[in-house]
Each structure stands twice: as C-alpha cells, then as structure tokens.
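S.K.: sequence plus predicted model, see below.
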Amino acid sequence: MSTEETQAKTVSGTVVSNKMDKTISVLVERKVKHPLYGKFMRRSTKMMAHDEANECNEGDVVVIEATRPLSKNKTWRLQKVVSKAQVV
C-alpha cells in the first residue's frame, strides 16, 4: 500500500435548495450524445451535499466532492463556492 492520498471526485453545479439545515441540493448538468442520432442533449442530476457553515444560497455555483455516506441521500460535501448569486 502506498501513502499517497486519492483525489476525491468533484463536480460543479447550481444550488437549487438550501432550506435544510447544513444541507444543500445541487443541480449538476451534463451533455450526453444520443447513441443513434448523435445530437447532444442536456441531462441533469440533483445531488444532496453537506454544507457545514450554511454559507450557500439558491443560485450559487458550487463545487462538491464525493465523500463517505453522511445520511441516506447525502454522499457529497461542499468544497468551495465558485460564484455567489445576484441579490435582487
């Protein structure tokens, strides 16, 4: 066994809900090529992530990283906030 640490998988997305305590819901979009027609389609996934400081608001662009299961649905942790949402 080596002593090197493995990199956790990271994805970026938009916060769509922060109504829970220390939890955010992040929408991650990706482009997938249709197997027959070749057209690129947008597909999205909603992921629950742990936000220890409750620092995120709806509309923020964030980077989340994979971690051990924290609850039934939560296996991601907030790594950093890339950009804050505009306050209207």
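M.R.: Received, thanks.
S.K.: rest of the way, CA atoms for contacts and neighbours
M.R.: OK.
S.K.: tell me how far residue 10 lies from residue 80.
M.R.: Relative to residue 80, residue 10 is positioned 11 Å away (Cα to Cα, to the nearest Å).
S.K.: overlap of the contact sets of those two?
M.R.: With contacts taken as Cα atoms under 8 Å, 6 or more residues apart in numbering, the residues that reach both residue 10 and residue 80 are 63-64.
S.K.: got another, please set it beside the one above:
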Amino acid sequence: MTNDPTNKEIKKGRILTGMVVSDKMNKTVVVEITRLRKHPKYKKYFKITRKFKAHDENNTYRIGDKVNIQEIRPMSKYKRWIVIGKV
C-alpha cells in the first residue's frame, strides 16, 4: 500500500453518503450529509444536516452528484475526508 491518498484500498474510517453542494475549490468538494434523528423526549424525527470538505484529486465530481466519502488522515485544516466514488 502506498501513501497515495487516492488509493481505493483504504480500510480505515467511516463511510458516509451525501450530495455535492460545492465544487469551487481546487481538488476539494463540499458534501452535505443529511440524516434523521429522533428526539429523545418528544419522539419526533427531524433532519440534521452537516457539510464536510472532501478531497477530489481530479476535480471529477460536480454539484448534485451523490457520492460516498471516507474518513482519512487530516489533509488540511478542515479536510479529513476523501471521495471514494459516485453512488
């Protein structure tokens, strides 16, 4: 295994699925993850949305693409995910 961050054989870290909402940065996309959570007292479900910056080596993913991202070592101050493919 090499130190190349785009290697698809990385086995560590969580894998999440979300939508690309920004591709303006070089080699970086912003992926929005939406999930449902149940309120502990009132038992009502509500949406929680988070945005993650993910590494995109070849700038291949565009706004609206549904992608899988995987947790990796920190690549910059806010970038700790890598795009591993479209869904």
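M.R.: In hand now; what should we look at? As the structure is a computational prediction, the values presented were derived from the model and not from experiment.
S.K.: kindly provide the TM-score of these chains.
M.R.: Remark: TM-score between the superposed chains equals 0.85 [TM-score structural alignment, normalised by the length of structure 2]; 78 aligned residues with a Cα RMSD of 1.3 Å.
S.K.: alignment lookup: residue 36 of structure 1 to structure 2.
M.R.: The equivalent of residue 36 of structure 1 in structure 2 is residue 41 (alignment by TM-score structural alignment).
S.K.: should've said residue 64 of structure 1
M.R.: Using TM-score structural alignment, the equivalent of residue 64 of structure 1 in structure 2 is residue 69.
S.K.: chain center to the host helix or strand of its match: distance?
M.R.: Per DSSP states H and E, residue 69 of structure 2 falls inside strand 66-71. Chain-centre distance of strand 66-71 of structure 2: 4 Å, with Cα atoms, centre = their mean, to the nearest Å.
S.K.: how far apart are the very next helix or strand once past it and its match in structure 1?
M.R.: The first helix or strand that comes after strand 66-71 of structure 2 along the chain, using DSSP H and E, is strand 79-86. Here the mean offset of strand 79-86 of structure 2 against structure 1 after fitting is 0.4 Å, by mean Cα distance after the TM-score superposition for structure 1.
S.K.: what range in structure 1 matches strand 79-86 of structure 2?
M.R.: Aligning strand 79-86 of structure 2 against structure 1 (TM-score structural alignment) gives residues 74-81.
S.K.: mind listing what's buried in that stretch?
M.R.: Residues of stretch 74-81 of structure 1 classed as buried: 74-79 (neighbour count, 16 or more other Cα atoms under 10 Å).
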